[in-house]
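Visitor: below is the sequence, then the predicted model.
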Amino acid sequence: MLNIHVNNNNIEFTTSNNILLLTRIRYASIILLFLYIYCFYADFYLYKGIPENSYRLILTCIHLLGFTASIAFLFIHKLFKHDTIYHTVWPTVTINFYIFTYVMGGALASINSQQLNGNIYAYIVILIGVVSLFPVRPRHFFFILFFTHIIFLVGLYYFSDGNKYDFISNQINSTGTAVISFIICFVLYSFRKRDFRNQLIIKNSEQNLLHLFNVNPYPLILTSLDNGKILLANNKALEFYHVTTENVASLDVNHFYTNKEERTSIMEELRTHGHLDNYVLEQKTSDGSKKWVLVNYKLIDYMDQKCVLTGTTDITDLKKIEAELEMYATTDMLTGVLNRRKGMEILQEITETSTIPFVLLFIDINNLKQVNDHYGHPEGDYLVKTVCHVIKSRLDNQDIIFRYGGDEFIIAFLDKHTNHAERIWSEIVALLEEENSKKIKPYSISVSHGLFYYNSAQSISLQEIINYADKEMYKEKAIMKGLGDGSLVPDFK
């Protein structure tokens, strides 16, 4: 299995390399066509009148053969439009033929130069140029180089001007260049092959990532760190956010955040630490519905850019259960207002950490015990709920009300003064009198109150505030029961 995998990789590389070589030879052929026009100008005009006519004739033939070969390749290249032909031997044969043509052309041009100036620049330039531009297979290039270099050395020997040392010098320089060109060919080809394999590994890793990404049972989204653009979203994510495959590419992940500033702070955290685990927040779907989610963020590299991999778990139902438990733990079940524990906790926090002044109103329902004794506890519950309903109807959203005891309630008018509290109290009393005028019940509904104005400059505890308001309430209750100026406290409520 390993050998099959390696062979498949080699075939893929050979095909990819052949496509690259054929493309570069095509560009080289186009450039050479224009270069040969200049060469013909030199052959027929610049070299006109030189004594060595054979030099001019041979050079013109070399240029003409090169020009013809370039035109022929441009026609041949059109045959390689079909992918199936790349899996045959013909691309390799064509490539090796043209590499051989380039090298041999340089060798013949340099041999011909021995008749005029004795240089071998054409051969050397062509060798370096070929190995730099065309990553041909080293084994193939070795045979091309071996054959052409033998011909070059033989031709160099026969066409040299008889100067022994010039011949030796050219022989050494050309052979050294041939060896160096082969080394360059080997290095560049090996580097390209290794790079191709690395790219193949990366591609396979990305495919494996995509597979794991898509089969994951939880919503996963991959987004750009810079602009939040959605790069990938598995089917679970599309289903969770109510997004179709067609429009997901047009969305960015900010669309799903109810709080854009929170998204910004999350990205800053990711840039600093690279991950963020078990983060709870509220998100919205494309149709506007909201869900509570537990999110894990991970900063990763994907497609040469920094991306954010986001894994989401829907905890909306858990949040609902949590809210219900919170309600049971903090709400008085009979009246629906806060219970004593939660109410005291809020006021304690205000007195300890805030400078907001408030008026605390201590309220007691008159004669609740007598109603319970004479008419039963259901009637007592009705009395408590009626009073609470009337009180809540006159409060603002920022006001706090909680049940302090069986027939006792506390109201905190935040950032308000006593005149506001007394006005609201008068309205509550008037509404209760209206309720009594209906004579629905065989008893009258009445309440007593006491208040205390608190500001942060006072050195007093919350319990002392409540005790003072409670005493003021008892004074009013005593007056209502006809016990003088309120200095006496009755035995009952």
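Guide: Nice, thanks for sending it over. Numbers count the residues shown, from 1 in each chain.

Visitor: hey, let's count contacts and neighbours off CA atoms from now on
Guide: Noted.

Visitor: now the helices for the protein?
Guide: 2-41, 53-77, 90-113, 121-133, 138-159, 164-215, 235-240, 260-273, 316-330, 340-353, 368-375, 377-393, 418-437, 462-480 (DSSP state H).

Visitor: can I get these in TSV with mean neighbour count and distance to A412?
Guide: Shown next, in TSV, are the helices of the chain (neighbours: other Cα atoms under 10 Å; distance: least, Cα to Cα, whole Å):
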stretch	mean neighbour count	distance to A412
helix 2-41	15	77
helix 53-77	16	89
helix 90-113	20	89
helix 121-133	18	85
helix 138-159	17	90
helix 164-215	15	53
helix 235-240	18	43
helix 260-273	13	32
helix 316-330	13	17
helix 340-353	15	8
helix 368-375	15	23
helix 377-393	17	12
helix 418-437	15	9
helix 462-480	19	11
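
Visitor: let me have the ones you listed in a markdown table, extended by distance to S250.
Guide: Output for those, formatted as a markdown table (distance: least, Cα to Cα, whole Å):
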| stretch | distance to S250 |
| --- | --- |
| helix 2-41 | 34 |
| helix 53-77 | 40 |
| helix 90-113 | 42 |
| helix 121-133 | 41 |
| helix 138-159 | 48 |
| helix 164-215 | 20 |
| helix 235-240 | 13 |
| helix 260-273 | 18 |
| helix 316-330 | 27 |
| helix 340-353 | 46 |
| helix 368-375 | 64 |
| helix 377-393 | 48 |
| helix 418-437 | 54 |
| helix 462-480 | 56 |
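
Visitor: and D301, which of these is closest to it?
Guide: helix 164-215 (10.9 Å; Cα to Cα).

Visitor: which strands or helices does that closest one pack on?
Guide: helix 2-41, helix 121-133, helix 138-159 (3 or more Cα pairs under 8 Å, 6 or more residues apart in numbering; DSSP states H and E).

Visitor: tell me what the shortest one is packed against?
Guide: Read that as helix 121-133. helix 90-113, helix 164-215.

Visitor: tell me the angle the longest one makes with helix 2-41.
Guide: Think helix 164-215. 130 degrees (axes from the mean of the first three to the mean of the last three Cα atoms, to 10 degrees).

Visitor: tell me which of the helices of the chain lies nearest to L294.
Guide: Between those, helix 316-330 lies closest to L294; by Cα to Cα that is 9.4 Å.

Visitor: quick one, that closest one and helix 340-353 angle?
Guide: 90 degrees.

Visitor: so which elements touch helix 316-330?
Guide: Counting by 3+ Cα pairs under 8 Å, 6+ apart, helix 316-330 packs on strand 290-302.

Visitor: residues contacting D301?
Guide: When contacts are counted by Cα atoms under 8 Å, 6 or more residues apart in numbering, D301 touches C307.

Visitor: structure B:
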Amino acid sequence: MVREYFRGLSRFSNILLLNMDFKNHLEFERKHLLLSLQRGEIFTGFVFILSFLNFYLDFILHQDPSVDIIYLRNLFTMHVIIFLLSIVYLVAYSLLKKNLPNSCAAKALLLSEISLIVLFASALSLNSQRFTGNINAYIMIVLAAALVIPIYPKWVLSIYAVNHMLFLIGLSYLCTDNSVVVKQFNATTTILIAAVLFLLLYRYNVTNFLNEEMLKEDRQTFIKLFEINPFPLLICRFDDGKIQYANNRAVLFYGLPEEPSDDLNYTHFYKNVQDFNSIRKKLEADRKVTDYLVEQKTLLGQTKYTVVNCELIDYFGEKSILSGVADISEIKRIENKLNLHASTDPLTGVLNRRAGMDLLQMRFEGVQCGKTGFSLCFFDIDNLKTVNDTFGHLEGDAMIIDVCKVIMQELHQDDVIFRYGGDEFVILFENSCEREVRETCARIAQQFEALNQSKQKPYWIDASFGVFSYKPEMNLSLERIIEIADKDMYYNKAKKQGL
């Protein structure tokens, strides 16, 4: 029977968390010990100030001859003791604040003060019972004391229980009329209310603490997962891009400072802010973006090609973007290098036929879609076969290179030259009319003349040009355009040779 009673009591204690053996209970004790010390100091300061009013009350009552002398002596004595104790406790609180936290001393100080508070509440009410017949002091003080200490439930409840039993005994001894039962009932009800109020506040504090600890653990787990991830990861606020968290790899990747400024946001890492806006729109529609190829930049000014994967998440109550990036700058560099090799003529460094024809086809299709026309120049190197036969193919290659160098010096940035085959080349003039193209060809011929006059080579360097300007209203195929320019080139070559 006794064993079952203690088992039930243990289960009851566990339900109400009275044992204070939950996870991280020492941290809970430390946190609320500091809070209790603050409350205790405030409560003691209030008692100290109230003591002066008590002494004034003693003085007034002493002037009244009808007041019981024993009541007055007891009241004055207790007021003096309360005043002196308030000074002692204020000094003790001051010393503890300088040497925080000594948990044993703080616990003893708080529990002793609670014991004295309810003890003097009982004594003051029992003394009032002699003269006024009320126990209001006891009822008010025990309710107020329940709010001072939010920890040590078993100690506090035990103090309440022991003191209340002594109070009931004292009340039975001093109150001999029928009202004793009513007063005992009222006092007991007050104690129960105070106990329930204390337990509610205590349990709320514990539950709130455990929830905070759980959030801390979730955050720590989240951070651990973040840090062990091999890719740079960022969390930024959805609305304004404000960076909320970055793992170490992201800090190194973007060159982030140890303490990012408040005005730093995720848009600063995009070379083109429109890319970030596009990602946000996709996230709003699908909640995730995968394998988005984009150019990003670091705070150190570096540009990197990245593959971005993003997802909308709830980051501790805020709508946020979880972003992971993979650096493909080296892959892009190799790809560009391969593309360059695949699209470049190895001898001259200009585009090869495949790459050049692709660009020419795109420009031709652009005209069909409403763009302006373009001009095409087809040129052929004169006397290349003679140079090859006389001086060898190496010198013939050098001649081709020299011709391309001279021509490229006269071209604009938007103009494109590519090797059509052998000694034949094509120039696409993006924004030049036929007259301007022929003027450019004339300047190139002058450059050839100057080079030949310098007699740097034992042979004559020259090229023949054919020009055609294509306009949107012309109903011609691309092959026909090249053919027309080619015929114009042969016409100019024959004219130059006097045929």
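Guide: Cool, the structure landed. Nothing here was measured: the structure is a model prediction, and the numbers come from that model.

Visitor: TM-score for the pair, please.
Guide: Comparison of the two superposed chains (TM-score structural alignment, normalised by the length of the first structure) gives a TM-score of 0.79, and 471 aligned residues with a Cα RMSD of 3.9 Å.

Visitor: before we move on, the earlier item: and the helices and strands packed on helix 164-215 of the first structure: which comes nearest L281 of the first structure?
Guide: It's helix 2-41; of those, that one is closest to L281 of the first structure (Cα to Cα) at 46.4 Å.

Visitor: now for that closest one, which elements pack on it?
Guide: Helix 2-41 of the first structure packs on helix 53-77, helix 90-113, helix 164-215, going by 3+ Cα pairs under 8 Å, 6+ apart.

Visitor: nearest to E206 of the first structure, out of the helices and strands packed on helix 164-215 of the first structure?
Guide: Here helix 2-41 is closest among these (Cα to Cα), at 16.8 Å.

Visitor: compare the helices of the first structure and give me the one nearest G228 of the first structure.
Guide: Ranking the helices of the first structure by proximity to G228 of the first structure (Cα to Cα) places helix 260-273 first, at 9.7 Å.

Visitor: corresponding residue for L147 of the second structure in the first structure?
Guide: Alignment note (TM-score structural alignment): L147 of the second structure maps to S132 of the first structure.

Visitor: repeat for A194 of the second structure
Guide: So, by TM-score structural alignment, A194 of the second structure is matched to S181.

Visitor: how near is its match to V130 of the first structure?
Guide: 9 Å (Cα to Cα, to the nearest Å).

Visitor: can you put the helices and strands packed on helix 164-215 of the first structure in TSV and add distance to L395 of the first structure?
Guide: Shown next, in TSV, are these (distance: least, Cα to Cα, whole Å):
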stretch	distance to L395 of the first structure
helix 2-41	77
helix 121-133	84
helix 138-159	90
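
Visitor: quick one, which of those helices is nearest to V371 of the first structure?
Guide: Nearest to V371 of the first structure, of these and by Cα to Cα, is helix 2-41 at 90.4 Å.

Visitor: picking up where we left off before, mind putting the helices and strands packed on helix 2-41 of the first structure into a markdown table with distance to C388 of the first structure?
Guide: Output for those, formatted as a markdown table (distance: least, Cα to Cα, whole Å):
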| stretch | distance to C388 of the first structure |
| --- | --- |
| helix 53-77 | 91 |
| helix 90-113 | 92 |
| helix 164-215 | 55 |
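
Visitor: relative to I346 of the first structure, which of these is closest?
Guide: Closest to I346 of the first structure of those, according to Cα to Cα: helix 164-215, at 45.9 Å.

Visitor: how far off helix 90-113 does that closest one point, in degrees?
Guide: Going by the same axes, to 10 degrees, helix 164-215 of the first structure makes 160 degrees with helix 90-113.

Visitor: run the chain-centre distance for helix 164-215 of the first structure.
Guide: Relative to its chain's centre, helix 164-215 of the first structure lies at 35 Å (Cα atoms, centre = their mean, to the nearest Å).

Visitor: and N9 of the first structure, how far from K193 of the first structure?
Guide: N9 of the first structure sits 10 Å away from K193 of the first structure, going by Cα to Cα.

Visitor: repeat for I346 of the first structure
Guide: Distance from I346 of the first structure to K193 of the first structure, by Cα to Cα: 70 Å.

Visitor: ok, now N339 of the first structure?
Guide: Distance from N339 of the first structure to K193 of the first structure, by Cα to Cα: 75 Å.

Visitor: same question for S286 of the first structure.
Guide: 46 Å.

Visitor: one more: L238 of the first structure?
Guide: In terms of Cα to Cα, L238 of the first structure sits 39 Å off from K193 of the first structure.

Visitor: equivalent analysis for F167 of the first structure, please.
Guide: Taken as Cα to Cα, the span from F167 of the first structure to K193 of the first structure is 38 Å.

Visitor: got it, and S54 of the first structure?
Guide: 45 Å.

Visitor: do the same with N53 of the first structure
Guide: To K193 of the first structure, N53 of the first structure is 47 Å away according to Cα to Cα.

Visitor: got it, and K306 of the first structure?
Guide: Distance from K306 of the first structure to K193 of the first structure, by Cα to Cα: 27 Å.

Visitor: picking up where we left off before, so which of the helices and strands packed on helix 164-215 of the first structure comes closest to G176 of the first structure?
Guide: Here helix 121-133 is closest among those (Cα to Cα), at 9.8 Å.

Visitor: for the residue opposite T330 of the first structure in the second structure once aligned, give me its contacts.
Guide: Alignment note (TM-score structural alignment): T330 of the first structure maps to S343 of the second structure. S343 of the second structure is in contact with 351-352, 354-356, counting by Cα under 8 Å, 6+ apart.

Visitor: so F429 of the second structure touches V437, yeah?
Guide: Yes: using Cα atoms under 8 Å, F429 of the second structure is in contact with V437, at 7.5 Å.

Visitor: tell me, what's touching the two both at once?
Guide: In contact with both F429 of the second structure and V437: 375, 377, using Cα under 8 Å, 6+ apart.

Visitor: quick one on the thing from earlier: redo the helices and strands packed on helix 121-133 of the first structure as CSV? Include distance to I440 of the first structure.
Guide: Listed next are these as CSV, based on distance: least, Cα to Cα, whole Å:
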stretch, distance to I440 of the first structure
helix 90-113, 103
helix 164-215, 66
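
Visitor: nearest spatial neighbour of P138 of the first structure, skipping sequence neighbours?
Guide: Excluding the flanking residues, the one nearest P138 of the first structure by Cα to Cα, 6 or more residues apart in numbering is F186, at 5.3 Å.
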